[in-house]
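Q: Everything below, folded, please.
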Amino acid sequence: MAITPVALIGFTALGARRMHLRADADLGLQPPAARPALLWLLGFAALSVLVEYAGPLLGVPDETGAWRGKYDGAALLARIAFIAAIYPVAEELFFRGLVFGRVRRARGPSAAIAVSALVFALLHLQYDWRGMLLIGIDALFYGVCRWRTGSLYPTMLMHIAGNSFAVWQRLQ
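A: Coordinates of the predicted model:
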């Protein structure tokens, strides 16, 4: 947990202000149309199943039970809250909000999708290249969703769902 969620949100707020990015169009803080958002969420569920099967084929370490007996009480609750909810919201605001919005304005949606996904994956240093690859695939999906829906909210839900599943695996 090298960068705190507060720092990510602060960077987003300051960066958006300095770059004159609008909260709705540039950062994606506007509600999406319901049907497309639901279809993207279902698509993410399908992608998650594929990634779950790809992990062992790539040799990604199995994290099932990794937290069993390692954390207790308040430390465990804080870890669950931060990883399952707080970090996904902060990361989406920064990567698919600020970074995506700035790059899209300068270079277009394809560059915004690629740059935000690449930086997002590379900053997950706790994983090896295989883990970063799978995170990058998720991030590309988040970026395309952000572009097609115009909203950050579906990507936040996807990220929360993905991280919640990872937390659940580590608790088993």
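Q: Could you use CA atoms for every contact and neighbour count after this?
A: Noted.
Q: M132 contacts L118, correct?
A: No. Using Cα atoms under 8 Å, M132 is not in contact with L118, being 9.3 Å away.
Q: which residues do those two both contact?
A: Counting by Cα atoms under 8 Å, 6 or more residues apart in numbering, M132 and L118 have no common neighbour.
Q: can you give me the helices for the chain?
A: 5-18, 34-58, 73-81, 87-92, 100-107, 109-122, 129-149, 153-171 (DSSP state H).
Q: right, and the ones you listed - which one's nearest T64?
A: helix 153-171 (4.7 Å; Cα to Cα).
Q: Please generate a structure for the following sequence too, so the two can be compared:
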Amino acid sequence: MEDQSVKEQPSPEHRPTYVRPPGLEFAMGMGIFGLVFMVFFLAQTAVLMRELVRRMPEHFSSGFDLGALSDPLVLPEVQKLSMNGDVVASTAFWSGLVASALLLLLVFLWRGKAGARSLIGIRSAPPRLYLIWIGVFALLVLGLEALAWAFPQFRTEFMEEVLGSTTNTAMLVLGVGILAPVFEELLLRGLLLGSLRFLVDRHVAVAISAGAFTLMHLQYEPLVMLMILPMGVVLGYARVNSGSIFVPILLHLLNNVISIALPTTY
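A: A predicted model of the protein is given here:
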């Protein structure tokens, strides 16, 4: 495995002396990853089910029953709610908030303050790096946007449908525009990428985290997901080359907020 370079982790503390073997550190990191992702999924499911019970009380008069989800009258409502702006905003807000807090708590308990900050990349980066990566990311987005306009099969109307059904745009911006990017970056470019670096080089870690990032967006069509993959790659290299998680968080946040403001984008 190639050594971590100064370019990736500017701070001299970036690779502390490990008490545990790298393989064990990786396993512990992946265990936390799995637990946090499960809590994230359960939080999203809880918000969705709460809204389902509120809208269809006649099907849940004796309490929530998972078996009711197989009811042909209930399933279309579940699919409809998954595209509802208010529900999307609420699920993104609560799942992002709860899962981010749990992730930070567990990583700090596992690695200690200095180790957690190093693993996740909780450190500042020079302003010029923010500007450089904003420029790189903007070029990528413009290229993907041009591809989507040239080939309609790469377009998606997901955000248009979400915006068309929302009654609280501020909540949508907070949930989808801010908390969702923060959580995804902490999970993928923070915990996952940092844990992978115990065993593999930066390029493999970036590739795996980009693949996971793509799979977290199953609400899109397969062709649209292919456009998400290069975004994950750029976000990963922004993380390892700046040494700071705040760089990919900013890029991801800008992308989501712009997608809300200009929903015709891919």
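Q: among the helices of structure 1, which is nearest A66 of structure 1?
A: helix 153-171 (4.9 Å).
Q: any idea how far Y71 of structure 1 is from the one residue sitting closest to the centre of structure 1?
A: With distances taken as Cα atoms, centre = their mean, H159 lies nearest the centre of structure 1, 4.5 Å away. From H159 of structure 1 across to Y71 of structure 1, the span is 23 Å (Cα to Cα, to the nearest Å).
Q: Quickly compare the helices of structure 1 and say which is most buried.
A: helix 87-92 (a mean of 24; mean count of other Cα atoms under 10 Å).
Q: That helix against structure 2, how far on average?
A: When structure 2 is superposed, helix 87-92 of structure 1 averages 0.9 Å from its matched positions, counting by mean Cα distance after the TM-score superposition for structure 1.
Q: Where in structure 2 does that helix fall?
A: Per the alignment by TM-score structural alignment, helix 87-92 of structure 1 matches residues 180-185 in structure 2.
Q: Same question for stretch 131-151 of structure 1.
A: So stretch 131-151 of structure 1 sits over residues 224-244 in structure 2, by TM-score structural alignment.
Q: Ok, stretch 25-35 of structure 1 next?
A: With TM-score structural alignment as the criterion, stretch 25-35 of structure 1 aligns to 118-128.
Q: okay, how far is it across that stretch, tip to tip?
A: End residues of stretch 118-128 of structure 2 are separated by 21 Å (Cα to Cα).
Q: residues of it that come out buried?
A: S118, L119, I120, G121, I122, R123, A125 (16 or more other Cα atoms under 10 Å).
Q: wouldn't the last one be in contact with G243 here?
A: Okay, so that is A125 of structure 2. Yes. A125 of structure 2 lies in contact with G243 (Cα under 8 Å); the separation is 7.2 Å.
Q: which residues are in contact with both of these two?
A: With Cα under 8 Å, 6+ apart, A125 of structure 2 and G243 have no common neighbours.
Q: Quick one: map E161 of structure 2 onto structure 1.
A: E161 of structure 2 maps onto A66 in structure 1, by TM-score structural alignment.
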